[in-house]
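Asks: The following comprises the amino acid sequence and a computationally predicted model.
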Amino acid sequence: MSRPSALTTHVLDTAAGRPAQGVAVELWRMEPAPECVARAVTNGDGRTDAPLLAPDNFRPGRYELRFAIGVYFGLPQPRFLEVVALPVGLAEGQGHYHVPLLCSPWSFSTYRGS
C-alpha cells in the first residue's frame, strides 16, 4: 500500500545539548534545474513550523536541504561550517521523510528519521 509522502526536518545543537532555534533552512529541488522550493526557520523545538514538503505538494526527485549553521553558531569568519547541504532522493509512496541534522560548529551528522 502506497503511503503519502512528505518531508520534515529538525536541528539539534550537539555542542549545547539542545534544539537549535533560529536556523535558516532552505529546500532546493535539483531537477531539472536547481530551484528553491521552501524556506523556513527552526522554532524553539529545533523544528520548522510546517513540513518543507507537505503531501499535497510533494514531487519525487533529487533535493538538497541547506542549513545555515554558521550564522546560528555565530563564530568569526572564516567559519569551518557555513552551510550544511544534504542531498536527498525522495520517492513517491515512501511515507514521511524526516531528516534531522545534529550539528556543532565543527561537525554534523544526519539520518532518515520517522
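Replies: Received it, and whenever you're ready, just let me know what you need.

Asks: make it CA atoms for all contacts and neighbour counts henceforth
Replies: Noted.

Asks: For residue 15, which non-adjacent residue is spatially closest?
Replies: Closest residue to residue 15 apart from its sequence neighbours, by Cα to Cα, 6 or more residues apart in numbering: residue 104 at 5.1 Å.

Asks: another structure for you, compare them:
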Amino acid sequence: MGKLSTHVLDITQGKPGAGVQIALYAVHAAGKTLLKNVVTNADGRCDAPLLQGDEMVAGEYELIFSAGDYFAAQGVDVPTPRFVDRVTLAFGIAEPDQNYHVPLVVSPWAYSTYRGS
C-alpha cells in the first residue's frame, strides 16, 4: 500500500520547519476538495501520512504550505507583501500503490521540491 507524506526544511536556519500549516486538496475538473489540514511537528514532518491505504487514489493534488506565516512567527523580517507566502505544490499521483514524499525546502526568497519515497 502506498502513502503520501511531506516535510518542511527551513534552509535559512538549516533546521526543520516546525509549526507550518499545510492544507491538502484533491483537484478535480469542477474545483478542489479540502482533504486535510495539518501542522508540522518539531521534526518538520506530519505525525501521520497525509494519505494512505484506500485514501491513496490516482489523481491531481495540491499541498499548500503557509510558509509566510511560519517565517513571520520565526521573527524573520520580510517585506509586505511577502515574496514567498503560501507555497502551492501541484502534483499528480499516478501509481497509488507507491510512496509519494513531497517535501518543501524553503526560505523567505525561494523554495524547491522533489519526489521522494
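Replies: Received the coordinates, thanks. If you're wondering where the values come from, they're calculated on a predicted model, not measured in any experiment.

Asks: Quantitatively, what TM-score do the chains reach?
Replies: Here the TM-score for the pair of chains, by TM-score structural alignment, normalised by the length of structure 1, is 0.91; 111 aligned residues with a Cα RMSD of 1.2 Å.

Asks: returning to what we had before: please say which position in structure 2 the residue nearest to residue 15 of structure 1 maps to.
Replies: Superposed on structure 2 with TM-score structural alignment, residue 104 of structure 1 falls opposite residue 107.

Asks: how about residue 59 of structure 1, what's its match in structure 2?
Replies: Match for residue 59 of structure 1 (TM-score structural alignment): residue 57.

Asks: hang on, isn't that match packed against residue 99?
Replies: No - assessed by Cα atoms under 8 Å, residue 57 of structure 2 is found out of contact with residue 99, at 11.9 Å.

Asks: Without its sequence neighbours, what residue ends up closest to the counterpart of residue 42 of structure 2 in structure 1?
Replies: Using TM-score structural alignment, the equivalent of residue 42 of structure 2 in structure 1 is residue 44. In space, and not counting its chain neighbours, residue 44 of structure 1 is closest to residue 21: 4.9 Å by Cα to Cα, 6+ apart.

Asks: so where do the helices sit in structure 1?
Replies: Along structure 1, counting by DSSP state H, helices occupy 69-73.

Asks: ok, which stretches of it are strands?
Replies: Along structure 1, the stretches classed as strands by DSSP state E are 3-13, 18-19, 24-29, 35-41, 61-67, 84-90, 94-103, 108-110.

Asks: With mean neighbour count and distance to residue 53 of structure 1 added, can I get those strands in a markdown table?
Replies: A markdown table is the format used below for the strands of structure 1 (neighbours: other Cα atoms under 10 Å; distance: least, Cα to Cα, whole Å):
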| stretch | mean neighbour count | distance to residue 53 of structure 1 |
| --- | --- | --- |
| strand 3-13 | 20 | 5 |
| strand 18-19 | 16 | 21 |
| strand 24-29 | 20 | 9 |
| strand 35-41 | 15 | 8 |
| strand 61-67 | 19 | 11 |
| strand 84-90 | 16 | 10 |
| strand 94-103 | 19 | 9 |
| strand 108-110 | 13 | 18 |
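
Asks: Sounds good, over and out.
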